[in-house]
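> need coordinates for the following:
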Amino acid sequence: MVAAWGLVDYVRRTRPKADDVELSPPDWSITHATAQLSNAAIAVSDRAGRLVCANDHFTKAFAGLKAPPDLIVDDASRDLLVAAGRAAWRDGNAQIDSITKDDRQFSVKVARAGTADEYLLWRLAPIERLDIESRAIELISGRIGRAMAQSGIMAVSLANDGRIRAANAAFALRAVGSDQEPITGRPFANYMRMDEKGSIFFEREGRRGLPIRLLNVPLTEDKSDGAALLLAVDEEGPKVERGMALAHVEQLLSTLPLGLALVDRDGRFLFANDAFARVLDISVEALPSYPADLVINEDKAAVLDSIRRFGSGAMTSGDIAVRLKERPDEVIALSIAGIRGLGEAAVLLGLKDNSEETKLKRQVAQQTKMESIGQLAGGVAHDFNNILTAIIGYCDLMLMRHQPGDGDYDDIQQIKNNSNRAASLTRQLLAFSRQQTLRPQILQLPDVVADVSSLLKRLLGETVRLEVHHGRALGPVRADPGQLEQVIVNLGLNARDAMEKGGVVHISTKAVSQDDVRAMGSEILPIGDYALLSVEDSGSGIAKENLAKIFEPFFTTKEVGKGTGLGLSTVYGIVKQSGGFIFAESEVGQGTRFDIYLPVHVGEVPSADTGKREFYRPKDLWGSGRILIVEDEDMVRAVAERALVRQGYVVETASDGEEALALFAEGKRYDLVVSDVVMPNMDGPTMARNLRGQFGDIRLLFMSGYAEEQLRETISLDNVSFLPKPFSVQQIAEAVHDAMAME
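Down below sits the predicted model:
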């Protein structure tokens, strides 16, 4: 036993360790032969990033004999390959959904391999995107093409340059005399000729040949592109029964994604594929007997006349614009082509599914209309603000001479209250036209919803229940919290009015990533990260014909006297001015949902303000100093002058910028210049630059009926204050007091 143990111990100590075993180098010829069996591009790289083995698919697709990630691809694909390589070395494997090389796309899988894990195995599989032209080639070259050839139907697929991409045996036999001779890539016109009557013959058959009939099916939406599927039969002396030929044609048309149908000379449907019915949003079984029954009454005669004309005349094609009975507001293009040699079939109809295109055009038109209305509303609001400034100012001055209880005091107060209501309407118009003054902050949507929830519950009443739900990981947004609260309140009040018998208003927030936006496929919403605010109700909903108009100013479905039509207009303007997007979805009887997408703020987020707010204390507005008021509106200039004189200032006035410069040129100096922004002859900012250039740093207070945001580039000067119109006597006194205190 001792001797046996000693022998075992000797063998164990003298046996080389696994790490000391010298491995034989891999036989790359075997690896290459194995990789050749795959249809994907296969490559093997070592830890130094060198290409040690690759199959032919790889070397053809990626020239240069370089290993991933050093392939000749775009920057985004190279970054993905680098990241995948690192992940594979670390985790053992990695995967990429898609990279782009020229006009091809590949899916990538990477695996760590080798006895000591010293290699990376790359598999790049091409992503085949089978388009309609490829589908046509596959059909002609496959079983359907052979069946058609046996029935005497010739089938050819043409590229956009008129060259043959594929042809079945029947066509090849007639064109060149042999179904074995390759004809792909050659011009189709080389095999055909046309006589003086317009009949088409095979060039090879000469004068003894029979004329043929061609059925032309465009393979692209642009018919002038040239790519087409051609079906041909003999015009005379058919070799097969027409019914069998028609059956093969129907089988071919049913597999194409184009909306196609065959109609006889009397205008009756003989066949329609699924794509044709899908455009009409019905099933094939639900199709009426006649195509004319699909359109409105005004278009029926045009459809019937076109079918008869194309069915009995020469083999031509054309388009007519029709409106469907189920969608009378939408115009679609109906393609009509005459065909021959298929028995009862005389006309080929084609419908293009342009619902997405029509929807996009409608959205662009609506956006353009909203922009035009916004510009008009902004201009009207600006002029109206000047008038309101004078009305409110004179009311304030009159109230200073009357005491509560006087006979005129209540009347003056009523004038002022109604003027303030008018000022509120102009602010809503400015909000819609995105010309209001905002005070944006970096904030979280859940915090804004929480702040306004208590107020909203009281406004909704006892019969409407408010539900709030917040998602996780919402990014911060940059918006005016007060205006954002107004958005929520306006949507909540609209929801309440839509639920006369009560219901539920559900407010939710959610994070929306770039991948989520990309999956939505929206033509309007740019790719990016958003915070989503949704307001949904269980009310009566909005009719489809009104849904596109709800954001227009003064449009309302409420009874006269119950709404101004500016609530949703204000919401639209605030969201747009905040850089966001708003969408509405509604069905009659099913409620309405508004989705507001606000872009996530990128940058440093300021810390939350945890300090206590001080109570408002009235300011002592009495002051002294010389002030120059520059204003082209006489009423506004007079109100501002009287308001500031009452506060102790010495005031002079000018009607425009040139007059103000003339006063300075006379040697007069002022402690503050209060100026309108938009004036004739010389505007306020131009005057201010001239003054500062000639007379040094002068304090400036701009006032305007336009929004500060809209004028920010125009008034981009240092030490400038801004006062929006309309303003009261108290407000201009406070603004001047603060501007005089600036250093």
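> please count neighbours and contacts with C-alpha atoms only from this point.
Fine.
> doesn't residue 704 make contact with residue 723?
Yes. The criterion here is Cα atoms under 8 Å, and residue 723 meets it with residue 704 at 6.8 Å.
> hey, where'd the strands end up in the stretch 151-300 of the chain?
154-158, 164-167, 192-194, 200-202, 212-218, 228-234, 259-263, 269-272 (DSSP state E, counting those that start in this stretch).
> can you check the stretch 501-650 of the chain too?
Counting by DSSP E, counting those that start in this stretch, one finds strands in the stretch 501-650 of the chain at the ranges 503-512, 530-537, 581-587, 591-599, 626-630, 650-654.
> how about JSON lines for these, with distance to residue 468 added?
Putting the strands of the stretch 501-650 of the chain into JSON lines (distance: least, Cα to Cα, whole Å) gives the following:
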{"stretch": "strand 503-512", "distance to residue 468": "5"}
{"stretch": "strand 530-537", "distance to residue 468": "9"}
{"stretch": "strand 581-587", "distance to residue 468": "19"}
{"stretch": "strand 591-599", "distance to residue 468": "14"}
{"stretch": "strand 626-630", "distance to residue 468": "50"}
{"stretch": "strand 650-654", "distance to residue 468": "54"}
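> buried set for stretch 296-315?
Neighbour-count burial for stretch 296-315 flags 296, 299, 300, 303, 304, 306, 307, 308, 309, 310, 311, 315 (criterion: 16 or more other Cα atoms under 10 Å).
> residue 614: which of those residues is nearest?
Closest to residue 614 out of the buried residues of stretch 296-315 is residue 296 (68.2 Å), distances taken as Cα to Cα.
> one more to put side by side:
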Amino acid sequence: MASLPQTTPHVRTAVLIAAGAALGAALLILLLVGSVVAAAGFLAAGIIAGGAVIAWRTLDAASTAGPRAIDWDFARALAEASTDAVAVTDRAGRLVCANDAYERVFGGFPTPPGLPLDEVGVAALGNAGRAAWRDGSARADRLATPTARVSVRVTRAGDEADMLVWRFVTTEEDDLAETASALIAGPTGDRLGSSGIMIALITPDGRIRAANRVLRVRALGQDGGETGGEGGGGDIAGRDFARFLITDSRGLVRFEREGLGGTPLRVVQIPFVEGDDAPVLVMLLDDEEDAPAVGASAAAHVRSLVSLMPFGMALVDRDGRFLQMNTAFLRAAGVTGAAPPLYPGDLVVREDKAAVADAIRRFAGGATHSSDMAVRLKDHPDEPVALTIAGARGLGDAAVLLSLKDNSEESRLKREVAQATKMQAVGQLAGGVAHDFNNILTAVIGHCDLMLMRHSPGDSDYDDIQQIRTNSNRAAGLTRQLLAFSRQQTLRPQILQLPDVVSEVSNLLKRLMGENVRLDMTHGRNLGPVRADPGQLEQVVVNLAVNARDAILAANPRGGGTLSISTRAVSSAEVRQMASDILPVADYTALVVQDTGAGIAPDVLPKIFEPFFTTKEFGKGTGLGLSTVYGIVKQSGGYIFADSKPGQGATFTMYLPVHAAPAAPRLAPPKPATRPADLWGTGTILLVEDEDMVRAVAERALTRQGYSVLTAENGEIGLQVLEKNGRPDLLVSDVVMPTMDGPTMVRRAREKYPDLPVLFMSGYAEEQLRKSIDLDNVAFLPKPFSVQQLAEAARDVLAGR
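From the prediction side, this is the model:
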């Protein structure tokens, strides 16, 4: 329970004075008046006044008390309980607390982000600090300190969120090196030394990080940890390892201190941590030809050391059979069950068995160097892994050392990066194809419109022309799908509720599902509003529902199945529990589409969002349905995931971030304005278009509506036409053109004619061009367009709409 503020000496003095005054006044009244009642009244009034003084001063002290002080000694004691380096900075960027581990890692108490790091590390640390002030937490990985690599987690904390807590964790590679150093310098190293095994951990620059006692004695003449002195003692740590060794004319290695008459040494380099800056584990063994073999005791020590290694290692005998595999090796190889493999070749696919067997036979026969080879394991043949092979002598029956790294996470990240790169490249290609195709369709649709003006229904050619126009519009829909996939379509986002979108298409979905597929729709409570294009979201729901229906009917044509569509709220706490590498922590509204079909095969699941990929029969699918869904969701700022197991149906989950602003009231859609049938206009229009076929159609269309049309092939020629003919009533221009594009031409033209109205047209989406056409008093007409759409757009711009 919090204690109230205590009375100060000034308060106590005031109380004593008030009490004395009250008592004196009461005695005076008693002497003068002789009334006990009146004297008691004066005494009571004095007591009340004193109590008022106490209350006032107490409350005043409580109200003026400052913020609760932080006990930094207690905070430091908490920080010392952690083995990680911990520091706390305030809003002004001052270091207010740090533990001893922080001092050891950074050689003192520097203030983040000004730590002894390289420029990249300091920049990454600064970005993490700014992100933590903004988002509450942030992290930065693999920062190079003078002694190790660390990862940092920065968290905003404090009653008023005015502190940053910096927690630095040593990365896995340095943890492994620390573990190996402790083993070498401790009792394990002594046990190996008692069997004649000398072992050292060497830094990337060739200096000794740790060595066991027997190696120190052989290299220095005595234990380097006991006495100092050049050549005769001193700590061996930090000294150049190669300076202790010499090589004779036959290539035999000996200790320099023992000279050429010393015992030859067998140098074994044990595969350790990946990377050019990783330490190296080296074993030295006496290599006398007539020396006795290492006994069972030494072999047991070696096996103990292998089992303790945190990286995957295995020992193989001269016949190529496994002698020992540690836990990390079994995990990396994907070995499960009670019966481990007998030969290394049993771990790999059939095509790699011969290569592995030959390499092991070569190293067992005396090869001295180590070698890395890429192999494919039987459990996951699509992911090559690195197998390191090195020869070993003096280890009893062991002749070969194997090392296998568990790189499943690395392979997964590589696949995701490759997939993202491929999708981005295909998206750019799709956007370019759609742009060029839109130009062609504009010409086809425009010529059809012009021919239809010369024919009436019933003519022999009218139906053919109408059919061409209909097919052209279908092709235009295909280009819109390509733009949706490449996230380059024009969106009209609104603040809306997902259940309203599903309700809008519910009747259509019931008709699409047919009689054999039952449609279930449920909606959660407290759903947050989202900001998206309602028309595009309806397309997402329809595409997912149609795919689910086809999957259900393919699995059970007669019995059918059930399609479930649901919406629910997903809090940031739930997202945090998911621990997803893709989905950022935030509040979302989710749409879940689930079917009871046959499911998606595991080899097909990673490809379903790729363009033109389809499992349907030839001619029954374009392969753009799910890729369009993916593009719409990503362009709307959301995420979509597919989950399926064969025979158990498929589930598609779309996450759209909750919009911060409150949802606007849903209004009835406005009735379309009735346009006059007469699109006749007057005035001069300058038409700038680099595609000849589009320019010809647009010129004829505008001329038929009564306009006087001037044409130009690009922006430079358009400026020349303006200079020659003066200000037109309207400038109609393509956006992307060679030599000079449309926006640059408009900016030049408006230097002379500031109020010149402009109508841009393009086969690219307006959203993609928004930065370049960010000009006042401009309109946009997407391609492909019809003759009537062009005439209406020109009339609206001239009318000021």
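> circling back: just put the buried residues of stretch 296-315 of structure 1 in JSON lines and tack on distance to residue 695 of structure 1.
JSON lines is the format used below for those (distance: Cα to Cα, whole Å):
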{"residue": "296", "distance to residue 695 of structure 1": "74"}
{"residue": "299", "distance to residue 695 of structure 1": "75"}
{"residue": "300", "distance to residue 695 of structure 1": "78"}
{"residue": "303", "distance to residue 695 of structure 1": "78"}
{"residue": "304", "distance to residue 695 of structure 1": "82"}
{"residue": "306", "distance to residue 695 of structure 1": "80"}
{"residue": "307", "distance to residue 695 of structure 1": "82"}
{"residue": "308", "distance to residue 695 of structure 1": "85"}
{"residue": "309", "distance to residue 695 of structure 1": "84"}
{"residue": "310", "distance to residue 695 of structure 1": "83"}
{"residue": "311", "distance to residue 695 of structure 1": "86"}
{"residue": "315", "distance to residue 695 of structure 1": "84"}
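> which one of these sits closest to residue 146 of structure 1?
The shortest approach to residue 146 of structure 1 among those belongs to residue 315, at 26.1 Å (Cα to Cα).
> and the closest one, what does it touch?
337, 338, 339, 340 (Cα atoms under 8 Å, 6 or more residues apart in numbering).
> repeat that for residue 481 of structure 2.
So residue 481 of structure 2 contacts 624, 625, 628 (Cα under 8 Å, 6+ apart).
> that one matches what in structure 1?
Superposed on structure 1 with TM-score structural alignment, residue 481 of structure 2 falls opposite residue 428.
> please report how far its match lies from residue 416 of structure 1.
Residue 428 of structure 1 sits 18 Å away from residue 416 of structure 1 when distances are taken as Cα to Cα, to the nearest Å.
> over to residue 3 of structure 1?
From residue 3 of structure 1 to residue 416 of structure 1 the distance is 119 Å (Cα to Cα).
> ok, which stretches of the stretch 451-600 of structure 2 are strands?
Going by DSSP E, counting those that start in this stretch, the stretch 451-600 of structure 2 shows strands at 494-496, 517-523, 530-532, 561-570, 588-595.
> tell me roughly how far the longest helix anywhere in structure 2 lies from structure 1 on average.
Longest helix in structure 2, counting residues (DSSP state H): helix 408-452. Helix 408-452 of structure 2: mean distance to aligned residues in structure 1 after superposition is 1.9 Å, counting by mean Cα distance after the TM-score superposition for structure 1.
> residues in structure 1 aligned with that helix?
Under TM-score structural alignment, the match for helix 408-452 of structure 2 in structure 1 covers residues 355-399.
> from the chain's centre, how far out does that stretch sit?
Centroid separation for stretch 355-399 of structure 1 versus its chain: 25 Å, with Cα atoms, centre = their mean, to the nearest Å.
> over to stretch 370-388 of structure 2?
Put simply, stretch 370-388 of structure 2 sits 28 Å off its chain's centre (Cα atoms, centre = their mean).
> residue 432 of structure 1 - how many residues pack around it?
32 (other Cα atoms under 10 Å).
> number of nearby residues for residue 344 of structure 1?
16.
> check residue 650 of structure 2 too.
By other Cα under 10 Å, 22 other residues sit near residue 650 of structure 2.
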